[in-house]
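1. Predicted model and sequence follow; I will ask about them next.
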Amino acid sequence: MRSTPAFAGLALALLSYAFPSLARESPRSHVEGVASAIEQNYFDERRAKQISTGLRGAAAKGEFDKLTDKRELASALTIKLEPFDRHFRVGWTDAPREQPAADSPVISPAQSQAKHRRGNYGVRRAEVLSGNIGYIDLRGFAPFEFGVAGQPERQAIEAALQLLAGTDALIIDLRDNGGGAPQMVGYLSSAFVKKDADIFNTFHGRDRTMSEAPLDWYPQPRLDTPLFVLTSARTASAAEAFAYTLQSAKRATVVGETSMGAANPGGEVDAGHGFSVFVSFATPINPITKANWEGRGVTPDVAAEPAAALVTARRLALEAVLAKGLSPELATDTRWALDALRAEAGAWPQVPADDYAGAYGMMAVDTDQGRLVLQQGRRPVRTLLPLGGDNFAVLENASQRVVFQRNAKGLVEALELRHSDGDVKRHRRGE
C-alpha cells in the first residue's frame, strides 16, 4: 500500500516519540555530546568545565548549525578545541568503535595488532651509517606489557638496539613519529641512562598518578654513547616525551625543528551518534624541569630544517666520536666519513672531467650527469665526491678514496684506490 504524505508524517512523529534521539539529532546535539565527554573525562576538572561551557556557548550562538555533514562538523570541532589541548581531536564514523579500557588513566589511540605488525611495531629502519653511526627510523611507540615474555613490540625495538650495539654513536629519527605508548617511551629511554635514574615524567590525572619509568629496564644501557634525536613539527605526544625526557636529562642532543607540543596523553571517548573525541586523561610533569612541553613543543638543541636534520645529526655524531678519541685507524675511517658527508652536503664544484676520464687497468673513470664515476667490470658504479685537488671521496663507501696522480707535465697518469685501513691499490692510466 502506498503511503500518503499525512501517513508518512504521522509515522515520523510516532518514530520520534518512540525514539527521541531521532528528533534531537542535530549539530547542536552532537556538540553537546562532545562537550559532555570533555566535561566528564578531561584531567583538569576546572578547565574541563570551562572548555565544555565555551563549546556549548558557541553552539547556542549557531556557530555549528550549518555543518550538517558530520565529517565537516568533526573537523570544525577539532579546530575549535586544539588551542586548549593539542591532543583534542573529534572524529566521526558510521562503523562501530572500539572502546578504551575504562580503568586506564593513560591510553594510546586504539590500534589493531595487525596494524602494529604491518608497521613493524614502529621500527621502520635500523642500519649502520658510514663512520659506524647507528640509525633507527622509529615511526611509533608500540604498546606492550611489562612482565610478559615474547611480545613482538618489545622484541622489535630490542632487535634494533642489538643490531646497532657496536656503533660509536646513535641517531633516533622521530621526524615522522606521532606518538604511542608511554611504556615504550620509558623502556627505550632506559637503554641510555643508569638504572633507576630519576628522569621520567609522572602523569597526573583526576584520581591517580602514573610514572613513565619502566617496570623492566633495558639490561645493557649505553651510558656514554653519543645520542641524537631528530624532531619535526610532526613529532608528537609519546615521541615528544622521549625527546624531552632525554634532553632534560642532558643525555641526548635534539636536532631538527620544534615539535608539535602535544604533551597530555589520553584516549578516545564516545560522544554519541558515531562521534568520538580524544580527551587527555592526564598531564605529565618532568622531575628535572618541573614542567612539560604542552603547547610549546620540544625546542631542539640544534635547529635544522626537517630535510637536513639527518645530515646535521650525522655530522654532529661523527664530530662527537672524534672528540672522544679513537685508535689511529678508526679515527681515519671516521674522518673520511665526515669528509664525505660534508662533500655530499655541500655544493659540488665543477671538476675538469677530461683530466680524469679514461681507463685505469681494470677500472674506468667516466662522467654521469656531471659527476665523476668509477666503474670496475660489472660491479656497482661508485660516485666520486670532490674533496679538493685530485682527491675524491666515494659516495657509496666513505671508507674508500680515489686519489689521482699526475706526472711531471701535470697530466693524470694513475689513480690510487685507498682504504681507511691503509690498503692502497694503484692503477696506471691507459695510453
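-> Happy to help now that I have it.

2. use CA for all of it now, contacts and neighbours both
-> Will do.

3. wait, isn't residue 249 in contact with residue 288?
-> Yes - under the criterion of C-alpha atoms under 8 Å, residue 249 makes contact with residue 288 at 7.3 Å.

4. Show me which of the two is the more surrounded one.
-> The neighbour count for residue 249 versus residue 288, taken as other C-alpha atoms under 10 Å, is higher for residue 249 (17 against 13).

5. Below is an additional structure, to be compared with the one above:
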Amino acid sequence: MTTLTNLQLTPVIDETARLVAEHYVFPEIADKLADLLQRRLAEGAYDVGGAEELARLVTADLQSLNDDKHLRLLFHATPVSPGEGAATLESIRRDFDTSLGGAPRVELLDGGVALLELAPMLFPLDWAAEPLSAALTLVSRASALIVDLRKNLGGDPDSVAFVCSYLFDERTHLNTMYWRDGERTEQSWSLPYVPGARFGGSKPLYVLSSESTFSAAEELAYDLQQLGRAVVVGEPTRGGAHPRKGWTVHPHLEATVPTGRAINPVSGTNWEGTGVQPDVPCAAAESLEQAHALALARLAG
C-alpha cells in the first residue's frame, strides 16, 4: 500500500482544492467543492493512510454535487512524472503499444460489411494517426461499416475529428468546446484532407455502444448520430462530456479537472450525465449482430 503521512496529506488536498477552484468549468460549483475538500480534511475524513483509499474518498466528494465523472483524484500504482498531463500519458502508453494503436480489430463480415473496433481508447493523435489511418483506409472499400466503441473509455478529441474525417465527404462542423473563461471557444471540424482513402459520407454506418463507452468515444458516437451520419446500436453510454486536464499532486495521485464543456452544433447540448442514447437499444452483447442485420437489410433494400 502507498502510504501518506499527515505532512503529505494536507498539501495534496490543498493543491487539489486549488486546482478545482481555479480551473473547473463551473466556477460556482468549483468554489463549493474546494470548500468541501477543506472541510472534510479538517474533519479528519481523509486520515486513511493509503493513497489509493484517499483517491477514492476525494473522488466521491468531488463528484457529490453534479456527478461529473471526469472530476477525479486518480491513483497510479507506479510513480508518475510531475508535469501537467504526464501521469495520464505515462499510464496509457502501454495500452497503446498492446492494442495496435487503438484499432485492435478489423474484420470483413458477410455481405461486404466491415467491422472496425476502436479500443481501449482514442489515443493522442500524434501517436494514433498512423494506425487509425491504416485501419480506416482498409475498411474504406466496404459496402457498410460498423464501428465498435463498446470497450472504448475515451481519449483525444483531435482523434475523434480525425476518425470522422474518413466518414464524411465534405468538411463538417462536429463540435464546439466552451472554456471556463466564457470568452474562448474552439470549434472541431472534420479535416479537408486525410492520408489514405475515405469510407465517405453516403454508405451505411453503424456505431456500437455500451454502458462502458465514455468521454471522447461518446463524442464520436454523438457527433455521428446528431449529424445523421450513423445509427447508434447498443446501450446508453456513461455520460462524460467535459474535456479535462490532469495535474500530479503526489507521486501516485493525479487530479483531473474538466476545464470546458462540449456543445453540439445540431442539438445545442451534449451527453453529460445522460449518455448517448442509442437509436436501436439492445444489450451490448447483442449489438454487433443487430447492427450487422441492419446493414445487410439496408444494402439489400
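-> Happy to help now that I have it. Because the structure is a prediction, the values reported are computed rather than measured.

6. Would you mind reporting the TM-score between them?
-> The TM-score (TM-score structural alignment, normalised by the length of the second structure) is 0.87; 289 aligned residues with a C-alpha RMSD of 2.4 Å.

7. List the residues that contact the counterpart of residue 81 of the second structure in the first structure.
-> Counting by TM-score structural alignment, residue 81 of the second structure lines up with residue 97 in the first structure. Going by C-alpha atoms under 8 Å, 6 or more residues apart in numbering, residue 97 of the first structure touches residue 274.

8. For residue 97 of the first structure, what is the enclosing helix or strand?
-> Applying DSSP states H and E as the criterion places residue 97 of the first structure outside every helix and strand.

9. neighbours around residue 199 of the second structure, how many?
-> Using other C-alpha under 10 Å, residue 199 of the second structure has 25 neighbouring residues.

10. do the same with residue 42 of the second structure
-> Neighbour count for residue 42 of the second structure, taken as other C-alpha under 10 Å: 12.

11. so how far is residue 17 of the second structure from it?
-> Counting by C-alpha to C-alpha, to the nearest Å, the gap from residue 42 of the second structure to residue 17 of the second structure is 13 Å.

12. same question, residue 179 of the second structure
-> Going from residue 179 of the second structure to residue 17 of the second structure by C-alpha to C-alpha gives 19 Å.

13. any chance you could map the strands in the stretch 251-400 of the first structure?
-> Assigned by DSSP state E, counting those that start in this stretch, the stretch 251-400 of the first structure shows strands spanning 253-256, 266-272, 275-280, 282-285, 302-303, 358-360, 363-368, 371-375, 382-388, 391-394, 400-406.

14. Determine which of those strands approaches residue 213 of the first structure most closely.
-> Closest to residue 213 of the first structure of the strands of the stretch 251-400 of the first structure is strand 282-285 (C-alpha to C-alpha; 12.1 Å).

15. so that closest one matches what in the second structure?
-> Residues 260-263 of the second structure are where strand 282-285 of the first structure aligns, taking TM-score structural alignment as the criterion.

16. do stretch 406-418 of the first structure as well
-> So stretch 406-418 of the first structure sits over no part of the second structure, by TM-score structural alignment.

17. residue contacts, the residue most central in space within the first structure?
-> Geometric centre of the first structure, nearest residue: residue 174, 2.1 Å, by C-alpha atoms, centre = their mean. By C-alpha under 8 Å, 6+ apart, the residues touching residue 174 of the first structure are 137-139, 229-232, 235, 239.

18. and it, what pairs with it in the second structure?
-> Using TM-score structural alignment, residue 174 of the first structure pairs with residue 149 in the second structure.

19. which residues of the stretch 1-150 of the second structure fall in strands?
-> 72-75, 105-109, 113-117, 144-148.

20. tell me the SS of residue 176 of the second structure?
-> What DSSP: H, G, I helix; E, B strand; the rest coil gives for residue 176 of the second structure is strand.

21. what's near enough to touch it?
-> Residues in contact with residue 176 of the second structure (C-alpha under 8 Å, 6+ apart) are 185-188, 262-265.

22. can you tell me how far the residue nearest to residue 415 of the first structure when sequence neighbours are not counted sits from residue 211 of the first structure?
-> Leaving aside its sequence neighbours, residue 415 of the first structure sits nearest to residue 404 (C-alpha to C-alpha, 6 or more residues apart in numbering; 4.3 Å). Per C-alpha to C-alpha, residue 404 of the first structure is found 60 Å from residue 211 of the first structure.

23. Could you do residue 42 of the first structure as well?
-> Distance from residue 42 of the first structure to residue 211 of the first structure, by C-alpha to C-alpha: 19 Å.

24. And these two? Which one has more around it.
-> Each of residue 42 of the first structure and residue 211 has its neighbours counted (other C-alpha under 10 Å); residue 42 has more, 22 against 17.

25. Tell me the residue in the first structure aligned with residue 294 of the second structure.
-> So, by TM-score structural alignment, residue 294 of the second structure is matched to residue 316.

26. residues in contact with residue 164 of the second structure?
-> 190, 220, 224.

27. Map it onto the first structure.
-> Checking TM-score structural alignment: residue 164 of the second structure goes with residue 189.

28. cool, and residue 275 of the second structure?
-> Counting by TM-score structural alignment, the partner of residue 275 of the second structure is residue 297.

29. ok, its match touching residue 262?
-> Yes - in this structure, residue 297 of the first structure is within contact of residue 262 by C-alpha under 8 Å, at 7.1 Å.

30. Quick check: neighbours shared by the two?
-> The contact lists of residue 297 of the first structure and residue 262 share residue 240, where a contact means C-alpha under 8 Å, 6+ apart.

31. Next, the buried residues of stretch 86-106 of the first structure.
-> 86-92, 100, 105-106 (16 or more other C-alpha atoms under 10 Å).

32. ditto for stretch 250-267 of the first structure
-> Under 16+ other C-alpha under 10 Å, the buried positions of stretch 250-267 of the first structure are 251-267.

33. what does stretch 291-305 of the first structure give?
-> Neighbour counts over stretch 291-305 of the first structure (16+ other C-alpha under 10 Å) mark 292-295, 297-301, 303-304 as buried.

34. can you give me the helices for the second structure?
-> 6-23, 27-43, 51-62, 86-97, 125-138, 157-165, 216-226, 284-300 (DSSP state H).
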